[in-house]
Each structure stands twice: as C-alpha cells, then as structure tokens.
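Novice: structural data only, the sequence is not supplied:
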C-alpha cells in the first residue's frame, strides 16, 4: 500500500508489531525426548491448548506447539527444524513435502477453516463495506506464505473488490498477526480465521466459503520425527470425536 493512505504513526506501529511477531515465530523450539513438537498454522493458536490437554490426558507424551504461517513453517522443516507433526492450513504444503519424500505416511485433512472479516469498532455487513471511506486499512496475512491470505485475496477477487481495496491493504506475517494489527488499531478491519475471533466479543462477518478455495487443514507426520509412534497417534487423535468437538467449538468445520 502507499504510505500516504494511512497516518505514518499507524504504519510504524504495524511494522513494529509485525517485526516483533515475526521474531517470536521464526525460531524453532528446542526439544527433549518426552515432547512432541507440532508445527501449526497460526489459526490453531486458540484451539491448541484444548487439543493439547485432551491428547495429554491419554498419552505419556507432552505436546509443544510452534506457530507461524504455513509457508514459513514448511521452509523451517526443509531446513531441519526438529518438528514431529506439521499442521498447515493448506494441503499444498503437505503435498510439497510429500513429493520430496519428507513425510511418514499420508496427508490427513482433519478440518476446514473459515474466513471472517473482523473489526473491534466497525460493523461490517458485507465485504462491499470495505469500500467505505471510514475503513482506511485492511489487514490480511501475506498470501505468499499464509493460506488465509490466499483465501482473502480470492474472496475479494470473486466479488470484484480486489483492485478497489488495494490501497488499503496491510500484509501481515500471519493470520494471527493480521488480527493483532486490527486489535491494536493499526488496521480498521482484519480478514482472518474465525477460530481466532470467536472469544473477542466483537461481531464479525462470516465470509461465504464459495468465494474462495476450501481452507483445508492438513496434518502430516514428518519422516525426520524422533518420536514417530506419538506423532502418528496425534494425527489419529485429530480425527477423533473428542478432537473434532474441540475444533468445532472454535469454528472449524468437519472435512
């Protein structure tokens, strides 16, 4: 976007928040033999604690999540990050690793994500409202790395809005960072995952899923895992009724 489309302090705040978020997500976690390390798309940030607790109740293995945009996590995996399970928000990232024989077993689609338009201060009744002059900045995850950014772009293109809102767009590191920009006032609206906003108390617009490709939440076990039995058990757990009920509470849909 052009700098003159928003006030400079607002832009600086967005840049600083994105940089801080990026630094917190870039470093893969240290591991020990009793932990299962799950690289997960950022839309799972809020659901992850409930999933972790439920799995650990029936397993001797502790779960640690590492969050980020799916594309960045895939790059970390290729660079040797010590992950056991990868949960991208698009099947394509699992397919890419599968082509290079980096997976143990097949790709599982365990849920479908939903895209929303969210604002803490503006009532959004339709995506066409994004044209309104009161909405000066719109945050979305960078489509280069984040499936929710791709879905947001597709939805806007489907409605013929993409070119009209170009000057308002703020590209965030991840879908969680896009929400953070809107929560702090650095963006007026965020196009993000419903799983991240259900507990905010602010209304949101659920975007018609027919406007974009399905946001397929994939699960894969990495061949490099040092704990393959537990990794396989975790992916199987995600398909269980208990896990599906948890995911449904956060707005995910059954595949």
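Specialist: All right, it came through fine. Small disclaimer: the values here were computed from a predicted structure and weren't measured.
Novice: for the rest of this, base every contact and every neighbour count on C-alpha atoms.
Specialist: Noted.
Novice: tally of neighbours for residue 184?
Specialist: Neighbourhood size, residue 184 [other C-alpha atoms under 10 Å]: 14.
Novice: ok, residue 217 next?
Specialist: 25.
Novice: how about it, secondary structure?
Specialist: Here residue 217 is strand, with the state taken from DSSP: H, G, I helix; E, B strand; the rest coil.
Novice: go on, residue 155?
Specialist: Looking at residue 155 with three-state DSSP, the answer is helix.
Novice: with residue 143 instead?
Specialist: Three-state call for residue 143 (three-state DSSP): coil.
Novice: contacts only, for it.
Specialist: Contact partners of residue 143, counting by C-alpha atoms under 8 Å, 6 or more residues apart in numbering, are 149, 150, 153.
Novice: mind redoing it with 7 Å?
Specialist: Counting by C-alpha atoms under 7 Å, 6 or more residues apart in numbering, residue 143 makes contact with 149, 150.
Novice: so how far is residue 120 from it?
Specialist: Noted for residue 143: a distance of 23 Å to residue 120, by C-alpha to C-alpha, to the nearest Å.
Novice: and for residue 166?
Specialist: For residue 166, the distance to residue 120 - C-alpha to C-alpha - is 21 Å.
Novice: before we move on, what about residue 248?
Specialist: Residue 248 sits 23 Å away from residue 120 when distances are taken as C-alpha to C-alpha.
Novice: in the stretch 101-250 of the chain, which spans are helices?
Specialist: All helices of the stretch 101-250 of the chain, identified by DSSP state H, counting those that start in this stretch, fall at 147-158, 162-165, 175-183, 228-238, 241-249.
Novice: hang on, the earlier thing: which of residue 166 and residue 120 has more neighbours?
Specialist: Taking neighbours as other C-alpha under 10 Å, residue 166 and residue 120 compare with residue 120 leading, 18 against 13.
Novice: does the more buried one really touch residue 204, like I thought?
Specialist: No. Counting by C-alpha atoms under 7 Å, residue 204 is not a contact partner of residue 120; they are 8.9 Å apart.
Novice: one more to weigh against that first structure:
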C-alpha cells in the first residue's frame, strides 16, 4: 500500500524509485528531502469502477448502488488508500455514504478490496478499472465505469529516491511512448 511504502521510505527502506497510487506521498517525500530534486512525475491516472464478477449484476448506469440489492460493498479504506478516498467521494456525491456504511467492507488497499469481490465475500466493489481491465479483455462479470467527475483525480506519481544511471534510465523508460501505450492498455488514463 502506498501509505505503508511511504512510511518505510521515511524510515530508511532501501528503495531506489517509488511508484505511488497517489500524488500526496511523492509530494511529501519531495518536501521532506527524501527524493532526487525534480524527479517527480505522473505516470498514470487511475479510474474507479463498480464491479461484480456476476454477469448483469451491475447495470451500466450504476443504479445498483441506489437499489441496494446487495449485502456487501467492498472498497479500499478511504483513510489509507487513494482509491478508497475516491470511492468515498463517489458515495458522498451520490448521497449514499451514510446509508451504505453498514454494508461496506473495507480493505487495507485496493488489492484487498478487489479480492473481497473476486472471492465472493462481497457481491460488488468499487475497485480500480486496471484490476478488471488488465492488458486484455476485462475480467468476467459486470461493471459501471464511474464518471470521473464524481471523484478527485487519482493521480499516480513516481519519484527517484536514490539517483543513479539505472534509476534515471528506468524513469525515462516509464515515460516512453512504448510504456505509455502499455499503461493505457492496462486500464489507466495518461496525464
């Protein structure tokens, strides 16, 4: 999880690069002097979806949330995870935050929230589009692509922590057109 890695870096973890699921932690590391100055960049923009592995369970307009015909809604913890913060913003924008609290199951991060749904422990979840899109056809089931105007941008940033020729070259490679195409094919938008 981004927050845990941030804490590890602040306590001396031997990482050369940090790829975060948000922009806040790279900005903090930069302001705290843990990064190579000027190395921070946005590599992807995350997208949120409402997903169920069950076909036709989630309607294309997202009315499934309002209808409430489910026992559990998985999401990442909004206090810890950028995708959880976005999920909370969506539910607040739809006026459903308070009503759905008793049915919400929170994962420590977006990966755990996805596993709750994939395993059947929750019927549906607000997860990352990249988790169901992958680099091919989407995972089986049904989904609603949450309009991005319902949540703050999930700006995912990277930063060089320990300067070296290899880290500079890898950071440049991540910004290449070849990698940008892979990022887009994997379910992200580009900055």
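Specialist: Sure thing, it's come through. Please read these numbers as outputs of a predicted model, since none were measured by experiment.
Novice: can I get the helices of the stretch 101-250 of the first structure in JSON lines with mean neighbour count?
Specialist: Shown next, in JSON lines, are the helices of the stretch 101-250 of the first structure (neighbours: other C-alpha atoms under 10 Å):
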{"stretch": "helix 147-158", "mean neighbour count": "22"}
{"stretch": "helix 162-165", "mean neighbour count": "14"}
{"stretch": "helix 175-183", "mean neighbour count": "25"}
{"stretch": "helix 228-238", "mean neighbour count": "18"}
{"stretch": "helix 241-249", "mean neighbour count": "16"}
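Novice: and residue 43 of the second structure, what pairs with it in the first structure?
Specialist: In the first structure, residue 43 of the second structure lines up with residue 110, judged by TM-score structural alignment.
Novice: scan the first structure for its longest strand.
Specialist: Using DSSP state E, we find that the single longest strand of the first structure is strand 103-113.
Novice: now the counterpart of residue 53 of the second structure in the first structure: how far from residue 9 of the first structure?
Specialist: Under the alignment (TM-score structural alignment), residue 53 of the second structure pairs with residue 120 of the first structure. Note on residue 120 of the first structure: its distance to residue 9 of the first structure, by C-alpha to C-alpha, is 19 Å.
Novice: again, but for residue 254 of the first structure
Specialist: Distance from residue 254 of the first structure to residue 9 of the first structure, by C-alpha to C-alpha: 42 Å.
Novice: residue 105 of the first structure now?
Specialist: For residue 105 of the first structure relative to residue 9 of the first structure (C-alpha to C-alpha), the value is 49 Å.
Novice: of those two, who's got more company?
Specialist: Neighbours were tallied for residue 105 of the first structure and for residue 9 using other C-alpha under 10 Å; the higher tally belongs to residue 105 (13 against 10).
Novice: give the contact list for the more buried one.
Specialist: residue 221.
Novice: cool, and residue 167 of the second structure?
Specialist: 16, 17, 160.
Novice: same check on residue 51 of the first structure?
Specialist: Per C-alpha under 7 Å, 6+ apart, neighbours of residue 51 of the first structure: 243, 246.
Novice: so which strand or helix has it?
Specialist: Assigned by DSSP states H and E, residue 51 of the first structure belongs to helix 48-57.
Novice: would you check the span in the second structure matched by that helix?
Specialist: Using TM-score structural alignment, helix 48-57 of the first structure pairs with nothing in the second structure.
Novice: show me what the helix or strand following that helix is packed up against.
Specialist: Using DSSP H and E, the next helix or strand after helix 48-57 of the first structure towards the C-terminus is strand 62-68. Secondary-structure packing of strand 62-68 of the first structure (3 or more C-alpha pairs under 7 Å, 6 or more residues apart in numbering; DSSP states H and E): strand 35-41.
Novice: if we go to 10 Å?
Specialist: helix 8-26, strand 35-41, helix 48-57, helix 70-78, strand 85-87, helix 175-183, helix 228-238 (3 or more C-alpha pairs under 10 Å, 6 or more residues apart in numbering; DSSP states H and E).
Novice: quick check: the last one aligns to which part of the second structure?
Specialist: Just to be clear, that refers to helix 228-238 of the first structure. Matched against the second structure by TM-score structural alignment, helix 228-238 of the first structure falls on residues 164-174.
Novice: off-centre distance for the matching stretch?
Specialist: 24 Å (C-alpha atoms, centre = their mean, to the nearest Å).
Novice: same question, stretch 182-191 of the second structure
Specialist: Using C-alpha atoms, centre = their mean, the offset of stretch 182-191 of the second structure from its chain centre is 12 Å.
Novice: what does stretch 5-19 of the second structure give?
Specialist: 19 Å.
Novice: give me the buried positions along it.
Specialist: For stretch 5-19 of the second structure, a neighbour-count test (16 or more other C-alpha atoms under 10 Å) marks 5, 6, 9, 16, 17, 18, 19 as buried.
Novice: can you check stretch 54-72 of the first structure too?
Specialist: 55, 61-72.
Novice: just the terminal-to-terminal distance for it.
Specialist: Start-to-end span of stretch 54-72 of the first structure (C-alpha to C-alpha) is 27 Å.
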